[in-house]
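K.L.:
Turn this into a model:
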Amino acid sequence: MFRRFAAAIPALALVMLLASSGLAHAAALDGAALTWPWALPFIGILLTIAAGPLFFARLWHHHYGKFALAWSVLLMVPLALAYSTGTALAALVHAALAEYMSFIVLLFALYVVAGGILITGNLRGTTTTNLALLGFGTLIASVVGTTGAAMILIRPLLRANAGRAANAHVVVFFIFLVCNIGGALSPLGDPPLFIGFLKGVDFFWTTTHLWHDTLLVTLALLAIFAVVDQIYARRERIALPPAQPLKLKVRGLINLALIALIIGAILGSALWKPDIGFDVLGTRVELQNLARDFALLAIAGLSLWLTPNEHRRNNGFTFEPIREVAILFAGIFTCIIPVLAMLQAGRDGAFSWLIAAVSTADGAPRDVMYFWLTGILSGFLDNAPTYLVFFGLAGGDAAQLMTELAPTLAAISLGAVFMGALTYIGNAPNFMVYAIASERGVAMPSFFGFIAWSTIVLLPVFAVLSWCRF
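P.N.:
Okay, the predicted model is just below:
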């Protein structure tokens, strides 16, 4: 993994060299001038991610990086020809430095640190045990992040249910609750809320305004899971070993302190404003963000150094899941460039019909539409930039959004966080958990199979929430 990062240094050096040339003054990509066919590479990479594991699994497993690269090239080359090399490169650098880099560094740090926490014991895959793990994971997700909570608990969950013939549904609900719903109560929980915090939303605003929505959805999903799990258990007629004292042990506790350092690094970067930055092809890279990312990488290195190797071996820890996420999301962040530009163009862009749907004729916000459109787009786009787009459409004034437009901000926040659970790519921990479970031999649903689960289970719950809330 580290060798691959090191191999990227020459490419970064090339970018920095270009930044010092005349390309540094390239025009920004004009979203109002783009038309819908520019979204085809993004649609293509999503369909490839969906179809690859289903129809050509062996080829996909060995060459998914080449597929991601191919779709990226199919976007960037026409973009350079249609506009200019400088414009295309500037757009790519902006996606890499302003959006992707911090995103993947945070995920990498949480993945490595949480992977060093080993929970052992004779957990049995009963409905009660599964409910306890799902509930606990949902509870801590807003404290250690959805990625941290998922990486701490997914392996104990898989071990507890290893003897069951049907266990994929347990992982599906784990993705719903721990990887998404549980992150709604603080900026640490999910990237969209952290974006809002950086834009001026009070740290505890989501805690005080979204707790009842989160509790309602969590209880509803836990109740549905209890019913589904009992149906599977009775169908399998599973014979679990006799109950014994749990004898739970948590090892690698140094990593809990390292997770606290990760939280501190994130909060520190938001509070420390030295007003020092570097311009790279028109993208301003702030010093506090660079310091945060280097600190996160250093914390990950400390975890690898301080944690006994046996803890990771017993966890079945490998770098393959985070590697797959890093490569595929690099392709997604590249192919999404024109889509986000068209959305950010607002009423002047190709998706103006979406913009018109979130407001009435007199300009008042339609909160229910903010909830559903932010949510559905978050399920298929990255939820952080989607949140940012709709935050801007709602006025972008955090003080106003927290007070007189509080229902609108709640709609945007709930949609971005909750509906990241609609697909495997709606939130990065979803795909990481999918990769870990598949690596452990769990017969996970395909991309479309997971959407079927989320359509049947989540959409009715969200429909009830939107009717009650908005």
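K.L.:
going forward, measure contacts between C-alpha atoms and count neighbours the same way
P.N.:
Fine.
K.L.:
For stretch 140-157, what is the distance to the chain centroid?
P.N.:
Stretch 140-157 sits 13 Å away from the centroid of its parent chain (CA atoms, centre = their mean, to the nearest Å).
K.L.:
Over to stretch 293-309?
P.N.:
In terms of CA atoms, centre = their mean, the centre of stretch 293-309 is found 21 Å from the chain centre.
K.L.:
Go ahead and name everything in contact with that stretch.
P.N.:
Contacts to stretch 293-309, defined as CA atoms under 8 Å, 6 or more residues apart in numbering, come from residues 102, 105-106, 108-110, 112-113, 116, 252, 254-255, 258, 261-262, 265.
K.L.:
now stretch 39-48
P.N.:
Contact with stretch 39-48 is made by F67, A68, W71, S72, L74, L75, G331, I332, C335, I336, P338, V339, as judged by CA under 8 Å, 6+ apart.
K.L.:
any idea whether D279 is helix, strand or coil?
P.N.:
Following DSSP: H, G, I helix; E, B strand; the rest coil, D279 is assigned to strand.
K.L.:
Nearest residue to P429 in space, ignoring adjacent ones along the chain?
P.N.:
Once flanking residues are discounted, P429 sits nearest to T147: 5.3 Å by CA to CA, 6 or more residues apart in numbering.
K.L.:
Tell me how many other residues crowd that neighbour.
P.N.:
Using other CA atoms under 10 Å, T147 has 28 other residues around it.
K.L.:
Check the gap between it and L17 for me.
P.N.:
35 Å (CA to CA, to the nearest Å).
K.L.:
L54 now?
P.N.:
Where L17 is concerned, L54 sits at a distance of 42 Å (CA to CA).
K.L.:
Of those two, which one has the most company?
P.N.:
Neighbour count, other CA under 10 Å: between L54 and L17, L54 has more, with 16 against 13.
K.L.:
To compare against the first, here's the next sequence to fold:
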Amino acid sequence: MIRHLPRHVALLCAGLLAPGLALAADIDGATLSVWWAVPFAGILLSIAIVPLVAPFVWHHHYGKIAAGWALAFLIPFAIAFGPSTAAAGLVHAMLAEYIPFIILLTALFTVAGGIFVRGNLHGSPALNTGLMAIGACLASVMGTTGASMLLIRPLIRANDNRKHVAHVIIFFIFIVSNIGGSLTPLGDPPLFLGFLKGVDFFWTLQNILPETLFLVGALLVIFYVLDTWYYRKEGVIPQDPTPDSPTFGIEGKVNFVLLLAIVGLVLMSGIWNPGIEFDIWGTHVGLPQVVRDVALVAITFISLVVTPQSAREQNQFGWAPMAEVAKLFAGIFLTIIPVLAMLKAGLDGPFAPVVQLVTSSEGQPIPAMYFWATGLLSSFLDNAPTYLVFFNLAGGDPQELMTTLAPVLVAISDGAVFMGAVTYIGNAPNLMVKAIAEDRDIRMPSFFGYMLWSVGILMPLFVITTLIWLR
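P.N.:
Purely as a prediction, here's the structure:
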């Protein structure tokens, strides 16, 4: 049992980090036209543009806009392929992916929101950099979602008397919500999928550590310099609107027990296999998933009941961020169905030109192209299935990929994890952190505004990473 412990522990990622392991509904992507990607592109552009040109409309109707794009896919799809096929795709996306994802995210959001860290926290460049360094270490142990939800509120509270705060949240997304989770299968969903395919538990730590240290270290240095400049520019810091207690302490400690319970439930759902499944319109839902999700809902309510109200009030806990993520990801999870199916079709699908870019004229894989192709697609698509597509395209043999083709597997892993930081939707914690920040009246950049930061800061670092490690 002990020698299998790393594999059992990594199964936590199935619930803690990913919406599901299925690529999409069972649709032959080779038969689809690229036009089926229009609703997905539409919801992305809506997230990017509408808040800029019509902020009032977006604030009050973003759920309706997301639902509109989902229907723009489902209704034509039902007409073209039949209501049964469309219904099966809808049920699969909801039961196998979206609902478990939202239930777990809600549980983490609620439980972490009940933990209030009391102490003399003031958002100096040194403190902010230190919190991000701690978050980067935690991300590979408890996942990018868990680390982000645990630390984002103390970080925001420490900086609530600062004039310039958006850059702090942006770098937090870069470091804690993405790149920090690259060292173990616990850190990010793509690495967990690789582990399930046969990649050794410690392979990523042994092979991706140098570029991870480089990126995290470089980002921490850049952030410290930038934050110091902002800090000095602000001059005398105004009085803290929420002054911290001079003594360190934690309120809502019972939520640490509930966090352990969440971990135990997810671990249970990964290692307990009673062989009992429920077939719901072609989607197989196992008994462990049902037990896990029901128990997670119960834990959410338990946290609300047993947590001291003062802890949530001091955290300024509210449901608006969770509601935004739930509504937007419902639309994303539905409209992404045909896109993932087309990508899964590989050379037989409409995305064949993209797939061909990763292979030389001699038929040899090009690590640098695997990195950029996997990464750029992961910036806009679910990085877990994107990883799996390129993993299989490279041969799908874990032993060969860990040895002879190790540079290719490194490139795929780096691209899927690192470039999730390029957009707000590249990884689940990104949009959640943004929503929490905005709920605390921090003016975050727009979709494209955030990409100006990510492209300007991350892309040069990714180019250096390519030249040094992925040639």
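K.L.:
Structure 2: strands as residue ranges?
P.N.:
116-118, 249-251, 277-280, 283-286 (DSSP state E).
K.L.:
what about the aligned residue in structure 1 for P185 of structure 2, neighbour count?
P.N.:
Mapped onto structure 1 by TM-score structural alignment, P185 of structure 2 lines up with P187. Other residues near P187 of structure 1 come to 27 when the count uses other CA under 10 Å.
K.L.:
which non-adjacent residue is nearest the aligned partner of I115 of structure 2 in structure 1?
P.N.:
Alignment note: I115 of structure 2 maps to I117 in structure 1; criterion TM-score structural alignment. Distances taken as CA to CA, 6+ apart put G252 closest to I117 of structure 1, at 4.8 Å, once the chain neighbours are dropped.
K.L.:
List the residues that contact the residue opposite that neighbour in structure 2 once aligned.
P.N.:
The alignment partner of G252 of structure 1 in structure 2, by TM-score structural alignment, is G252. Counting by CA under 8 Å, 6+ apart, G252 of structure 2 touches G114, I115, F116, T307, P308, A311.
K.L.:
next one: F136 of structure 1
P.N.:
Here F136 of structure 1 is in contact with no residue (CA under 8 Å, 6+ apart).
K.L.:
Mind telling me what it corresponds to in structure 2?
P.N.:
So, by TM-score structural alignment, F136 of structure 1 is matched to I134.
K.L.:
Same check on N167 of structure 1?
P.N.:
Structural alignment (TM-score structural alignment) places N167 of structure 1 against V165 in structure 2.
K.L.:
Check Q230 of structure 1 too.
P.N.:
Aligned counterpart of Q230 of structure 1 in structure 2: T228 (TM-score structural alignment).
K.L.:
State the distance from the nearest residue to that match once chain neighbours are set aside to V168 of structure 2.
P.N.:
Excluding the flanking residues, the one nearest T228 of structure 2 by CA to CA, 6+ apart is P125, at 5.6 Å. Counting by CA to CA, the gap from P125 of structure 2 to V168 of structure 2 is 9 Å.
K.L.:
and what of L458 of structure 2?
P.N.:
15 Å.
K.L.:
so what corresponds to T207 of structure 1 in structure 2?
P.N.:
In structure 2, T207 of structure 1 lands on L205 (TM-score structural alignment).
K.L.:
show me the contacts for the match of N167 of structure 1.
P.N.:
Applying CA under 8 Å, 6+ apart, we find V165 of structure 2 in contact with N159, I442.
K.L.:
next one: the one 3 residues further on
P.N.:
For V168 of structure 2, the contact set (CA under 8 Å, 6+ apart) comprises N128, F223, D227.
K.L.:
Which ones among the contacts of G252 of structure 2 map onto helices?
P.N.:
A311 (DSSP state H).
K.L.:
most neighbours, which of the contacts of G252 of structure 2?
P.N.:
G114 (30 neighbours).
K.L.:
quick one: the one helix or strand A6 of structure 1 maps to to chain centroid distance?
P.N.:
Under the criterion of DSSP states H and E, A6 of structure 1 resides in helix 2-7. Its chain's C-alpha centre and that of helix 2-7 of structure 1 lie 23 Å apart, by CA atoms, centre = their mean.
K.L.:
For burial, what's the neighbour tally of the residue mapped onto A218 of structure 2 from structure 1?
P.N.:
Aligned counterpart of A218 of structure 2 in structure 1: A220 (TM-score structural alignment). Residues within reach of A220 of structure 1, counting by other CA under 10 Å, total 14.
K.L.:
Relative to T214 of structure 1, how far out is A220 of structure 1?
P.N.:
For A220 of structure 1, the distance to T214 of structure 1 - CA to CA - is 10 Å.
K.L.:
before we move on, what about H61 of structure 1?
P.N.:
Counting by CA to CA, the gap from H61 of structure 1 to T214 of structure 1 is 36 Å.
K.L.:
so who does the residue nearest to L458 of structure 2 when sequence neighbours are not counted touch?
P.N.:
Spatially, and ignoring its direct neighbours in sequence, L458 of structure 2 is nearest to V422 (7.6 Å; CA to CA, 6+ apart). V422 of structure 2 makes contacts with S379, M451, S454, V455, L458, as judged by CA under 8 Å, 6+ apart.
K.L.:
Just the ones of those residues in helices?
P.N.:
Short answer: the contacts of V422 of structure 2 in helices (DSSP H) are M451, S454, V455, L458.
K.L.:
want to throw those into TSV with distance to F390 of structure 2?
P.N.:
Formatted as TSV, those follow (distance: CA to CA, whole Å):
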residue	distance to F390 of structure 2
M451	24
S454	24
V455	23
L458	22
